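Chemist: Next come a sequence and a model predicted from it.
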Amino acid sequence: MSAAVSNVVSNSLLSPTLWWLELGRRLHERKTKGLAFLYLGALLAAPTLLEKPPPHLLAAVQSWFGGDDPFGLFMYVWTDLAMNKLAVLTGVAMGAGVLVEERADRSLILFMTKPVTPAGLYVLRVGSAVLATAGLYLITQLIGLALFSAQIDGFKPLAFSISGLVHVWAPIFATCLSALCAVAIGRQLGAALVSVLVLFSLVGGAFLGVYNPAWADVLAFNPFTQSVAGVTYLQSQSFGTLTGPVVGLIVLNLTLLAIGARLARRIEP
């Protein structure tokens, strides 16, 4: 598959065939298949976590969302305990090896013989990683929409769908950040370690503004805080509260992609 991608690279980075081959290569990787099993595990495990929730967690969720709402508890468990953690793992697995893997197996030299710049190859690799990441996430949400409707009391399909469409930008951010770390550090292990530390620190503060509203403005810079806006939508019931976070996350990811592409020029075969 890498050889096929390399042959098409010589034509154009804008070629749909190239992107199709690159996405196919990404989806056939063992780490992508491993991530798919993790997402499947989240689908199966999330409802069981609601059977006997810790009393302090139940009381906290009731105070955040008002009243005894089983769906509010489920959304917290699903988003924070499951999908936030998977966002970090997905991002690191998909992004931390961009270009440095190719350099390690000497295939980067082959790509450099084609009329393609390291920055262009970086955009291609990160783009395919983002597409695969979003695909895994959204397919999981679609399956969850069908499963949870029958398993969760008071399940709200629209709110669940809205939350997923906002939160999908969390694993995309994790992927873009990990890829940036890869070309900045130049070593896959180092990039993975730095990405994990930064991303889990951000995940830890994702709901802090919900726990303590006084911190909400201070934590607005946290991409994971913005990505859980779909959950806080349960409180406001206003689509207007989602526009800012989504636009901000899109701009942030494009910025990370641009910085990473610039740093990719330093990568030597």
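Modeler: Thanks, I have the structure now.
Chemist: all contacts plus neighbour counts: C-alpha atoms, from now on.
Modeler: OK.
Chemist: The residue nearest to A261 when sequence neighbours are not counted: which element?
Modeler: Distances taken as C-alpha to C-alpha, 6 or more residues apart in numbering place A119 nearest to A261, at 4.5 Å, with adjacent residues excluded. When elements are assigned from DSSP states H and E, A119 belongs to helix 118-151.
Chemist: Now the element after that helix, going C-ward?
Modeler: Per DSSP H and E, helix 118-151 leads on to helix 157-167 as the next helix or strand towards the C-terminus.
Chemist: What helices and strands are in contact with that following helix?
Modeler: Packing partners of helix 157-167 (3 or more C-alpha pairs under 8 Å, 6 or more residues apart in numbering; DSSP states H and E): helix 118-151, helix 229-236, helix 240-264.
Chemist: can you rerun that using 6 Å?
Modeler: helix 229-236 (3 or more C-alpha pairs under 6 Å, 6 or more residues apart in numbering; DSSP states H and E).
Chemist: which residues are contacting the helix it packs on?
Modeler: Contact partners of helix 229-236, identified using C-alpha atoms under 6 Å, 6 or more residues apart in numbering, comprise 65, 162-163, 166.
Chemist: Turn the residues you listed into JSON lines, columns for neighbour count.
Modeler: Converted to JSON lines, these look like this (neighbours: other C-alpha atoms under 10 Å):
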{"residue": "F65", "neighbour count": "19"}
{"residue": "I162", "neighbour count": "16"}
{"residue": "S163", "neighbour count": "23"}
{"residue": "V166", "neighbour count": "20"}
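Chemist: Could you dump these into CSV and include distance to A146?
Modeler: Listed next are the contacts of helix 229-236 as CSV, based on distance: C-alpha to C-alpha, whole Å:
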residue, distance to A146
F65, 24
I162, 15
S163, 15
V166, 19
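Chemist: Work out for me the element the most centrally placed residue in the chain sits within.
Modeler: Geometric centre of the chain, nearest residue: P171, 0.5 Å, by C-alpha atoms, centre = their mean. Counting by DSSP H and E, the element that carries P171 is helix 169-185.
Chemist: and after that helix, which helix or strand comes next?
Modeler: Next helix or strand after helix 169-185 toward the C-terminus (DSSP H and E): helix 188-204.
Chemist: how about that following helix: buried residues?
Modeler: 188, 191-192, 194-196, 199-200, 202-203 (16 or more other C-alpha atoms under 10 Å).
Chemist: putting a second one here so we can go through both:
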Amino acid sequence: MTAFLRQEVRTLLRTRRTKIIAVVICYALLVFPIAMKRPPQSMVDLAGEWFDGDGSFTLFMFAYLDLSMNKVSMFAGIILVGGIVADERARGELPLLWSKPITRSRYFLVRLTGAVGVFAGIYITATLIGTVYYPSQVSGFDPAIYLGMATVHLFAAGYAVTLAGTMGVLLGRKIPAMLVSLLLLGTFVGVAFLPFYTDSPWLGWLNPFYHGVSLIGQMTTFTPADMLAPIAALLAFHIATAALGAWKVSREEQ
């Protein structure tokens, strides 16, 4: 299983879609501060009212997580794993795959884990680049806050991969699975900050992307211990969704 996982990671790293995702994420990271150089004062004031911390840096983190990383992650997950099992079915390879000494559910989980791992590697690399690049570009930039929030958000961004991969096996066909994934992820991302606007945290309990950005409500006060609850919630989303996909693929017919 470990050898299969290593092979899957190496295969993904060589694909064009992985390279495109890496370029898009890094481009968004580098260009984003330019677009946020002179935000309207009204937006800065609103960010200070809705969230916690200094208005300009808070607005930057809100826009960075919502407009940049959430949107990029949503499409990256769909592109990276939208065709797990569905592609093999279209090529007529399933009978051969199911004849190998590996269970169907394990095959799915290894491929999904490899994709999540590759995406996490790209995300972490981009985040570390931002730690070096942003202090000279963003007024009031705090690397500790940025890294803490990005660490939690990583698990939400990675959930886009888990959900897209699971939809691929639940629906069985690539295009419908990608469209449904886009609809679900778009909804999650679109309402991720709704609990802050309405001052109703319960509205985000079933939204993984809310948990990914929840620390923005306590930017200046959160500690490493405060990161554990949203990470635990996100891990639960990953496990439940992946388990559903593993169960479905275990019942696949040849």
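Modeler: Received, thanks. Computed from a prediction, not measured in an experiment: that's the story for all the values here.
Chemist: Any idea what the TM-score comes out to?
Modeler: After superposition, the two chains reach a TM-score (TM-score structural alignment, normalised by the length of the second structure) of 0.93; 254 aligned residues with a C-alpha RMSD of 1.7 Å.
Chemist: For D153 of the first structure, list the residues it contacts.
Modeler: No contacts exist for D153 of the first structure under C-alpha under 6 Å, 6+ apart.
Chemist: What lines up with it in the second structure?
Modeler: Aligned by TM-score structural alignment, D153 of the first structure pairs with S139 of the second structure.
Chemist: and if you look at R187 of the first structure?
Modeler: Using TM-score structural alignment, the equivalent of R187 of the first structure in the second structure is R173.
Chemist: Then T113 of the first structure?
Modeler: Structural alignment places T113 of the first structure opposite S99 in the second structure (criterion: TM-score structural alignment).
Chemist: Tell me how far that match lies from A28 of the second structure.
Modeler: Distance, S99 of the second structure to A28 of the second structure, using C-alpha to C-alpha, to the nearest Å: 43 Å.
Chemist: more neighbours, those two?
Modeler: The neighbour comparison of S99 of the second structure against A28 (other C-alpha atoms under 10 Å) goes to A28, with 17 against 11.
Chemist: Find the residue closest to the more buried one in space, skipping its chain neighbours.
Modeler: Excluding its sequence neighbours, the residue lying closest to A28 of the second structure (C-alpha to C-alpha, 6+ apart) is S68, at 6.5 Å.
Chemist: so which helix or strand takes in A192 of the second structure?
Modeler: With DSSP H and E as criterion, A192 of the second structure is part of no helix or strand.
Chemist: Count the residues that sit near it.
Modeler: 22.
Chemist: Give me the aligned partner of it over in the first structure.
Modeler: Counting by TM-score structural alignment, A192 of the second structure corresponds to A206 in the first structure.
Chemist: What residues does that match make contact with?
Modeler: The neighbourhood of A206 of the first structure, defined by C-alpha under 6 Å, 6+ apart, consists of 224-225.
Chemist: where's it relative to A229 of the first structure, distance?
Modeler: Note on A206 of the first structure: its distance to A229 of the first structure, by C-alpha to C-alpha, is 10 Å.
Chemist: Kindly report the same for G34 of the first structure.
Modeler: 28 Å.
Chemist: In terms of neighbours, single out the busier of these two.
Modeler: Neighbour count, other C-alpha under 10 Å: between G34 of the first structure and A229, A229 has more, with 24 against 13.
Chemist: Quick one: map the more buried one onto the second structure.
Modeler: That one, A229 of the first structure, aligns with S214 by TM-score structural alignment.
Chemist: And for the host helix or strand of L13 of the second structure, what's in contact with it?
Modeler: Using DSSP H and E, L13 of the second structure maps to helix 2-14. With C-alpha under 6 Å, 6+ apart as the test, helix 2-14 of the second structure has contacts from 110, 114.
Chemist: buried stuff in it?
Modeler: Residues of helix 2-14 of the second structure classed as buried: 5, 8-9, 12-13 (neighbour count, 16+ other C-alpha under 10 Å).
Chemist: residues in the second structure aligned with stretch 35-43 of the first structure?
Modeler: Aligned by TM-score structural alignment, stretch 35-43 of the first structure corresponds to residues 21-29 of the second structure.
Chemist: The matching stretch vs the first structure - mean distance after superposition?
Modeler: In the superposition with the first structure, the average deviation recorded for stretch 21-29 of the second structure is 1.0 Å (mean C-alpha distance after the TM-score superposition for the first structure).
Chemist: In the second structure, what sits opposite M83 of the first structure in the alignment?
Modeler: When the second structure is aligned by TM-score structural alignment, M83 of the first structure is paired with M69.
Chemist: Now do the contacts for that match.
Modeler: By C-alpha under 6 Å, 6+ apart, the contact set of M69 of the second structure is empty.
Chemist: Tell me how far the match of A192 of the second structure lies from I250 of the first structure.
Modeler: From A206 of the first structure across to I250 of the first structure, the span is 18 Å (C-alpha to C-alpha).
Chemist: What of P157 of the first structure?
Modeler: Between P157 of the first structure and I250 of the first structure the computed distance is 24 Å (C-alpha to C-alpha).
Chemist: count of neighbours near A35 of the second structure?
Modeler: Neighbour count for A35 of the second structure, taken as other C-alpha under 10 Å: 8.
Chemist: show me what contacts it?
Modeler: Contacts of A35 of the second structure by C-alpha under 6 Å, 6+ apart: none found.
Chemist: go on, A192 of the first structure?
Modeler: The contact partners of A192 of the first structure, by C-alpha under 6 Å, 6+ apart, come to 92, 96.
Chemist: Go again with 7 Å.
Modeler: A192 of the first structure makes contacts with 92, 96, 178, as judged by C-alpha atoms under 7 Å, 6 or more residues apart in numbering.
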